[in-house]
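Trainee: sequence isn't available, so here's the structure alone:
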């Protein structure tokens, strides 16, 4: 190439580069909708109202916590927990353990390793032991919204009835996952020792290694801040070293047994609709002034299914 031609090519490139850069800028999406914007456009039929028989209302000094049970995944534990709630077993128990970046746990203080076992509260007609419900049989008819990016812990991950879940068709199993806000059943080494009399909620990074090793029975729909914001225990595993540090539970009731005028009418976004799909896409592909490099992927516990009070502005 002659010197003249090389100079012409360099000039052409110098002119073209800014144009290409501007074109690339124009091709980049200017704005990724925020969750608030997407939810504002959701249709009424994209929301479901949980069965009041599957909602626990726990009253703490800080406020009210609402938990949705998952009977399709842990039917025996859900039934036992309902029995304990109806018979007021949880009343006047306590939050006994808050381990940083892990779990908040509640139950009978007398059941602690150093507790006075003679003072254990009677379970009434609830069962003291149950078969482990760590997984359930794979059911293709059970709703399941699969996430697109795969999962480290399972062959397939997604959401089932609003709960983060995983499944393995080859092994014929599916189960709920230990994501933030999920509620599980405390137990000893014996797999049948978890009755639901002691429960915990995940308050930190998702301990997915616990999946299929403990029964996961539901998730917190409202009041998570009251469980995650408690002082951390200073004893082993985050147990409160002094009885005075424990947080009293005044009562736990099924929402179906709460007076109608005092009920909290919650709705959960369905995961099989266009709005949830748009939420997932927006989280995977953030384009705005802050996110210069969108991840292009999302993991199971990186998404929290939205909850709202019925009648709230959309």
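Mentor: Cool, the structure landed. Bear in mind the structure is a predicted one, so any value in this text is a computation, not a measurement. Residues are numbered from 1 along each chain as shown.
Trainee: make it CA atoms for all contacts and neighbour counts henceforth
Mentor: Noted.
Trainee: what segments of the stretch 201-314 of the chain are helices?
Mentor: 224-228, 274-284 (DSSP state H, counting those that start in this stretch).
Trainee: what's the closest of those helices to residue 47?
Mentor: helix 274-284 (10.0 Å; CA to CA).
Trainee: list the buried ones in that closest one?
Mentor: Buried residues in helix 274-284, defined by neighbour count with 16 or more other CA atoms under 10 Å: 275-276, 278-284.
Trainee: closest one of these to residue 9?
Mentor: residue 284 (40.1 Å).
Trainee: before we move on, back to that, how about the helices of the stretch 201-314 of the chain in TSV, adding distance to residue 155?
Mentor: Conversion of the helices of the stretch 201-314 of the chain to TSV gives the following (distance: least, CA to CA, whole Å):
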stretch	distance to residue 155
helix 224-228	29
helix 274-284	19
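Trainee: before we move on, back to that, quick check, nearest of the buried residues of helix 274-284 to residue 87?
Mentor: residue 276 (37.7 Å).
Trainee: thought that closest one was touching residue 270?
Mentor: Yes: using CA atoms under 8 Å, residue 276 makes contact with residue 270 at a distance of 7.1 Å.
Trainee: now for residue 132: which residues touch it?
Mentor: 191-192, 194, 214-215 (CA atoms under 8 Å, 6 or more residues apart in numbering).
Trainee: so which of the helices of the stretch 201-314 of the chain is nearest residue 103?
Mentor: Going by CA to CA, the one of the helices of the stretch 201-314 of the chain nearest residue 103 is helix 224-228, 8.2 Å.
Trainee: which residues touch that closest one?
Mentor: 60, 62-63, 65, 104, 181, 201, 203.
Trainee: go again using 10 Å as the cut-off
Mentor: 60-67, 95, 98-105, 180-181, 200-204, 220 (CA atoms under 10 Å, 6 or more residues apart in numbering).
Trainee: and what of stretch 151-159?
Mentor: Contacts for stretch 151-159 (CA under 10 Å, 6+ apart): 143-150, 164-171, 174-177, 208-209, 211, 270-272, 298-301, 303-305.
Trainee: quick one: the strands in the stretch 201-314 of the chain?
Mentor: Assigned strands in the stretch 201-314 of the chain, in chain order: 216-222, 247-248, 251-254, 266-269, 307-309 (criterion: DSSP state E, counting those that start in this stretch).
Trainee: what separates residue 231 from residue 179, distance-wise?
Mentor: Residue 231 sits at a distance of 21 Å from residue 179 (criterion: CA to CA, to the nearest Å).
Trainee: how about the biggest helix by length in the chain: buried residues?
Mentor: Longest helix of the chain, by residue count under DSSP state H: helix 3-27. Buried residues in helix 3-27, counted by 16+ other CA under 10 Å: none are found.
Trainee: coming back round to it: how about the helices of the stretch 201-314 of the chain, which one is nearest residue 309?
Mentor: helix 224-228 (14.9 Å).
Trainee: got the buried residues for that closest one?
Mentor: So for helix 224-228, counting by 16+ other CA under 10 Å, buried means 224, 227-228.
Trainee: put this beside the first:
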């Protein structure tokens, strides 16, 4: 399961430092050509007693975990599951069929997908290149990658990359064994990059981060616990009920201008977690 949140003082100091930096000027509204429509099978609608959370799954980074999440969603395993472990300024954990934090399904555990191999076709939008790495977004997921120049010397002409734990990132919980993830998952309330390459990141909240942050905290959470009332893939929602969702594309002019503005405003303190994609839901 995700580790305890011991270094809170360090995180709090960093968040205060972020607040001290002058905010970037507000960008112009995206144009029609700046938007993309996520695949319906890659969008999850999580209705909770606190409100709705919409998540985009990113199969390019963790295909096995995304396939398991889709499978459990379609089987109704996540319906009614409580948020049994919620730590303020860290994450909210759920997905246990037993609602205890100790359970899982009878399906085999998942092999860890802490990193993935990025090739030239991977839709990764580079935002900055600090210390020989590259950071940016793959669809909506913040990602850290080896510099692309390393592909010239790797046997598969690819480089290693991984999702980084910014607010809204969705990760799979596990036990001490790296390959012990099964059904439990967590949603980040705040950034926590020490989870990088230790827990599989496989999606990000598009809408409803305020709901994630409003979930009742506790370790464990005292009764009554908040819960997911219904979890569905967008593809499985009837056309009449299905929300229409679109997200600003990372290859758009709006996104490139936004990256430039954020980098100018934040200077050396720029982080990929500073990048937020506009989302429209109707």
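Mentor: In hand now; what should we look at? This is a predicted model, so every value here is computed, not measured.
Trainee: ok so, going back, now the longest helix of the first structure: which residue numbers in the second structure?
Mentor: With TM-score structural alignment applied, helix 3-27 of the first structure matches no range in the second structure.
Trainee: which element is the alignment partner in the first structure of residue 53 of the second structure on?
Mentor: Structural alignment places residue 53 of the second structure opposite residue 65 in the first structure (criterion: TM-score structural alignment). Using DSSP states H and E, residue 65 of the first structure falls within strand 63-69.
Trainee: for that strand, give me the average deviation versus the second structure.
Mentor: Compared with the second structure after fitting, strand 63-69 of the first structure deviates on average by 1.0 Å (mean CA distance after the TM-score superposition for the first structure).
Trainee: residues in contact with the equivalent of residue 304 of the first structure over in the second structure?
Mentor: Here residue 304 of the first structure is matched to residue 276 in the second structure, going by TM-score structural alignment. Each residue near residue 276 of the second structure by CA under 10 Å, 6+ apart is listed here: 137, 140, 142, 167, 206, 248, 255, 258-259.
Trainee: where's the next helix or strand after the strand holding residue 65 of the first structure relative to the chain centroid, distance-wise?
Mentor: Under the assignment DSSP H and E, the closest C-terminal helix or strand after strand 63-69 of the first structure is helix 75-86. Relative to its chain's centre, helix 75-86 of the first structure lies at 20 Å (CA atoms, centre = their mean, to the nearest Å).
Trainee: so helix 75-86 of the first structure matches what in the second structure?
Mentor: Going by TM-score structural alignment: helix 75-86 of the first structure matches residues 63-74.
Trainee: list the buried residues in the matching stretch.
Mentor: 65-66, 68-70, 72-73.
Trainee: next one: stretch 48-56 of the first structure
Mentor: In stretch 48-56 of the first structure, counting by 16+ other CA under 10 Å, buried: 48, 52, 54-56.
Trainee: tabulate the residues you listed (TSV), appending distance to residue 91 of the first structure and secondary structure.
Mentor: Listed next are these as TSV, based on distance: CA to CA, whole Å; DSSP: H, G, I helix; E, B strand; the rest coil:
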residue	distance to residue 91 of the first structure	secondary structure
48	29	strand
52	19	helix
54	18	helix
55	16	strand
56	12	strand
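Trainee: make CSV from those residues and add distance to residue 19 of the first structure to it.
Mentor: CSV is the format used below for the buried residues of stretch 48-56 of the first structure (distance: CA to CA, whole Å):
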residue, distance to residue 19 of the first structure
48, 49
52, 60
54, 59
55, 58
56, 60
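Trainee: max pairwise distance over those: which two?
Mentor: Farthest pair in these, by CA to CA: 48 and 56, 17.0 Å.
Trainee: thinking again about what came up before, in the second structure, which of the contacts of residue 132 of the first structure remain in contact?
Mentor: Shared with the second structure under both residues aligned by TM-score structural alignment, their matches' CA atoms under 8 Å, the contacts from these are 191-192, 194, 214-215.
Trainee: my guess is residue 97 of the second structure contacts residue 75. True?
Mentor: No: taking CA atoms under 10 Å as the definition, residue 97 of the second structure is not a contact partner of residue 75, at 11.9 Å.
Trainee: who has more neighbours, these two?
Mentor: residue 97 (19 against 11; other CA atoms under 10 Å).
Trainee: quick check: the more buried one vs residue 105 of the second structure, distance?
Mentor: From residue 97 of the second structure to residue 105 of the second structure the distance is 7 Å (CA to CA).
Trainee: still on that earlier bit, what's the average distance of the match of helix 75-86 of the first structure to the first structure?
Mentor: Stretch 63-74 of the second structure sits 0.6 Å off on average (mean CA distance after the TM-score superposition for the first structure).
Trainee: who touches that stretch?
Mentor: 41-46, 57-60, 75, 77-79, 95, 105, 107, 109-113, 116, 171-172, 181-185, 200-203, 230-233, 236.
Trainee: which among those end up buried?
Mentor: Using 16+ other CA under 10 Å, the buried members of those are 42-46, 57-58, 60, 77-79, 95, 110, 112-113, 116, 171-172, 181-185, 200-203, 230-233.
Trainee: helix/strand/coil for the nearest residue to residue 77 of the second structure once chain neighbours are set aside?
Mentor: Among residues not flanking residue 77 of the second structure along the chain, residue 97 sits closest, at 6.7 Å (CA to CA, 6 or more residues apart in numbering). Judged by DSSP: H, G, I helix; E, B strand; the rest coil, the three-state class of residue 97 of the second structure is coil.
Trainee: ok, residue 97 of the second structure - contacts?
Mentor: 77-82, 103-105, 183-184.
Trainee: so which of the residues you listed are in strands?
Mentor: Among those, no residue falls in strands (DSSP state E).
Trainee: just give me the closest of those residues to residue 282 of the second structure.
Mentor: Closest to residue 282 of the second structure, out of all of the contacts of residue 97 of the second structure and judged by CA to CA, is residue 79, at 23.5 Å.
Trainee: to which residue of the second structure is residue 137 of the first structure aligned?
Mentor: Match for residue 137 of the first structure (TM-score structural alignment): residue 117.
Trainee: give me the mean deviation of the host helix or strand of that match from the first structure.
Mentor: Assessed by DSSP H and E, residue 117 of the second structure sits inside strand 116-118. Taking mean CA distance after the TM-score superposition for the first structure, the mean distance separating strand 116-118 of the second structure from the aligned residues in the first structure is 1.6 Å.
Trainee: any idea which helix or strand comes after that strand?
Mentor: Scanning onward from strand 116-118 of the second structure (DSSP H and E), the first element met is strand 124-128.
Trainee: ok, and for the helix or strand just after that following strand, which residues are buried?
Mentor: Next along the chain after strand 124-128 of the second structure, taking DSSP H and E as the criterion, comes strand 133-138. Neighbour counts using 16+ other CA under 10 Å place 134-138 of strand 133-138 of the second structure among the buried residues.
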